[in-house]
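Peer 1: need coordinates for the below:
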Amino acid sequence: MEAFKKYSPFVVHTDGTVERIKDTEILQPSPFSDAGVTSKDVDISPNVSVRLYIPHSALSSTTKLTTLVYFHGGGFVAESPFSPIFHTYQDALSAKAGAIIISVNYRLAPEHPLPAAYDDSWEAVEWTVGLSDEWLRDHADLDRLFLAGDSAGGNIVHQMGMRAGKPASKVRLRGLVLVHPFFWGPNLGDTEKEHKELVERMWKMASPPVVGIMQCHWVNWQAEDATPLSKLGCRQVMVCVAELDFLKKKGREYYEALKEIGWEGRVQFVETEGEGHGFHLIKPDCEKARVFMDQLVSFLNHV
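Peer 2: The predicted model follows:
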């Protein structure tokens, strides 16, 4: 219980209102950042907004750019694209990869429990392929459309990939990047068992009490009602884990499952030794974070 209190990012008052007590700082978009990137905010519906990033030099060019839709982490209950750690990282990644980035501001639980985050994220993906903004119309290469996200955002990436794989979908994805993704289910390892109470308490805030987390297809791709991984709608997947992250085991199992089912795409596994969950966001200037960004950029720009 003490661990849960330590990590809880908000207080739920008796009247039902929610007060977030950490990670509430926001950064404004920049017309020209130190990295040479221009960013702006766009409301795409009453529920969903995005922050767009583009290398400033690309605005005066006709070159089409790799296009990345990004979903932030935070356990479905905290953070936003405007948080310092996410804004700073996307700004740097846009510059390094020479890419347009669409960072999605989806609704958070417990005010808006799942599947609100999934529905909002899919709305942002469809908005992106609709080229509804001038930056996208002039500069986005939808033949190089990727989705990426960390932690809960990595889970969202998986769900978006499954939606893209449905026959009626008009979304065509080049690849997915799942960074320290949140998956759960039976056969927990010792390290996972140490965090089991915390994970289950957080999940109760994020998800309606329809089914227990172990049986929920949103976090357990092996659940009885889960769509088979073979239906994943993309050509390439990069699964990234950190050695000291208790979610590492499930991330590796996801990678192994993609290989074993005979999925026709290309799957890559990246493990960063000696680091924990979200290290690249917490200390982006460390050597291992720089190496990780190089690996991510290489995946995005591989032809």
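
Peer 1: hey, let's count contacts and neighbours off CA atoms from now on
Peer 2: OK.

Peer 1: can you give me the strands for the stretch 51-200 of the chain?
Peer 2: Taking DSSP state E, counting those that start in this stretch as the criterion, the stretch 51-200 of the chain contains strands spanning 65-71, 100-105, 140-150, 175-179.

Peer 1: what's the first one in contact with?
Peer 2: Spelled out, it's strand 65-71. 98-105, 121, 125, 139-142, 144-150, 153-154, 156-157, 300-301 (CA atoms under 8 Å, 6 or more residues apart in numbering).

Peer 1: relative to residue 145, how far out is residue 48?
Peer 2: Note on residue 48: its distance to residue 145, by CA to CA, to the nearest Å, is 20 Å.

Peer 1: before we compare anything, build this one as well:
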Amino acid sequence: MSQQPQDQVLCTIDPYQYLHITTNPDGSITRLFSFPTTAASPNADTSSPVLSKDLPLNPNNATFLRLYLPHKAITSSSSPKLPLIVYFHGGGFVLLSASSSINHDFCSEMATQLSAVIVSVEYRLAPEARLPAAYDDAMEALHWLRTTEEKWIREFSDVSSCFLMGTSAGGNMAYYVGLRVAAAVDELGPLKIKGLILHHPFFGGSQRTESEVRLANNPTLPLSGSDLLWELSLPVGADRNHEYCNQTAMRDFSSLFDEIGRLSWEVVLAAADGDPMIDRQMEVVKMLRSRAVKVVDHVGEGVHGMDLLELSKAGPLFNLIKCLIHRCTSIAYPS
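Peer 2: Next up is the predicted model:
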């Protein structure tokens, strides 16, 4: 992975205009654009393939979980329990919500296509709550799943067949939360993680990669925009070589990678050839494989987050996830 110093890259896109934000003297930001939201539908009629509902996680932090359940799980008395996918949305740790329409529609489609229960986590956003707040909220969600008596979880999902998944910043979360789980796996029973699904994961670093230089002014995710997102989300005083951002600058996690191997987890990393972060994502694949972690990578044509931007393009991603679920649980999908 060739790299270049930061000052050799010309970024012409104003990151504040791109993100539609302004900063405030107290360190918070004002979000100038209201992303469309969709309400949950716990009592949808039979014409809807998916039911959804919101449940509080931590009222003190205004966090919640949005659950998605395929309607057929309720109407069929003989259906086996469904795999469970815990999903972390994207937005650079700064924007969007579990209730944002783009995330709601994506999770609804996943529940339908994968015949799975989806738990989408509403976590705290930066800079008001900088990392590791989002990771902490994700772990709190997993502990909730371990102990809850919620009917949709206890009756319809198989908590021993759980996958952590995220898009963009959510993919970063699935990665680092996966490491946390590997360090404390005995504390989460009967919840059992089977694999990690990193969808266009959000990583960075102080030195530029070739793909970041080549795609510095990519309108979907310009380099100046990702730089500002990291500035707002990393701990105060940290640079982009902090381990939350730069996977190659992490402290030694060899024992955790060994534990992931012992647990027989699989990692799927889905990337796009027009994503400025593709070089970093492929470096993650290389690093994991060097540590004997089972990894399946897929590079599709398109841009960062394309599967959410155009659901019609999500077929290859869903097929990757179906294959992962089948390998890890023996659940068979119709061809």
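
Peer 1: just the strands of the stretch 51-200 of the first structure: most buried one?
Peer 2: Comparing those by mean neighbour count (mean count of other CA atoms under 10 Å), strand 100-105 ranks first with a mean of 28.

Peer 1: where does that strand end up in the second structure?
Peer 2: Aligned by TM-score structural alignment, strand 100-105 of the first structure falls on residues 117-122 of the second structure.

Peer 1: ranges for the helices of the stretch 151-300 of the first structure?
Peer 2: 152-164, 190-194, 196-206, 248-260, 279-282, 287-301 (DSSP state H, counting those that start in this stretch).

Peer 1: for residue 24 of the first structure, find the nearest of the ones you listed.
Peer 2: Among the helices of the stretch 151-300 of the first structure, helix 279-282 comes nearest to residue 24 of the first structure, with 15.6 Å by CA to CA.

Peer 1: now do the buried residues in the closest one.
Peer 2: Going by neighbour count (16 or more other CA atoms under 10 Å), the buried part of helix 279-282 of the first structure is 279-281.

Peer 1: that one corresponds to what range in the second structure?
Peer 2: Residue span in the second structure matched to helix 279-282 of the first structure, by TM-score structural alignment: 306-309.

Peer 1: what does stretch 138-149 of the first structure give?
Peer 2: Against the second structure, stretch 138-149 of the first structure falls on residues 155-166 (TM-score structural alignment).

Peer 1: what's the answer for stretch 178-185 of the first structure, then?
Peer 2: Aligned using TM-score structural alignment, stretch 178-185 of the first structure spans residues 198-205 in the second structure.

Peer 1: do you know which of the strands of the stretch 51-200 of the first structure lies nearest residue 13 of the first structure?
Peer 2: Comparing those by CA to CA, strand 100-105 comes nearest, at 24.1 Å.

Peer 1: before we move on, back to that, want to throw the buried residues of helix 279-282 of the first structure into a markdown table with distance to residue 182 of the first structure?
Peer 2: A markdown table is the format used below for the buried residues of helix 279-282 of the first structure (distance: CA to CA, whole Å):
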| residue | distance to residue 182 of the first structure |
| --- | --- |
| 279 | 15 |
| 280 | 16 |
| 281 | 16 |
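
Peer 1: who touches residue 75 of the first structure in this structure?
Peer 2: Taking CA under 8 Å, 6+ apart, one finds 151-152, 202, 206 in contact with residue 75 of the first structure.

Peer 1: could you rerun that using 6 Å?
Peer 2: Applying CA atoms under 6 Å, 6 or more residues apart in numbering to residue 75 of the first structure gives the contacts residue 152.

Peer 1: corresponding residue for it in the second structure?
Peer 2: Counting by TM-score structural alignment, the partner of residue 75 of the first structure is residue 92.

Peer 1: against residue 216 of the second structure, how distant is that match?
Peer 2: Distance from residue 92 of the second structure to residue 216 of the second structure, by CA to CA: 17 Å.
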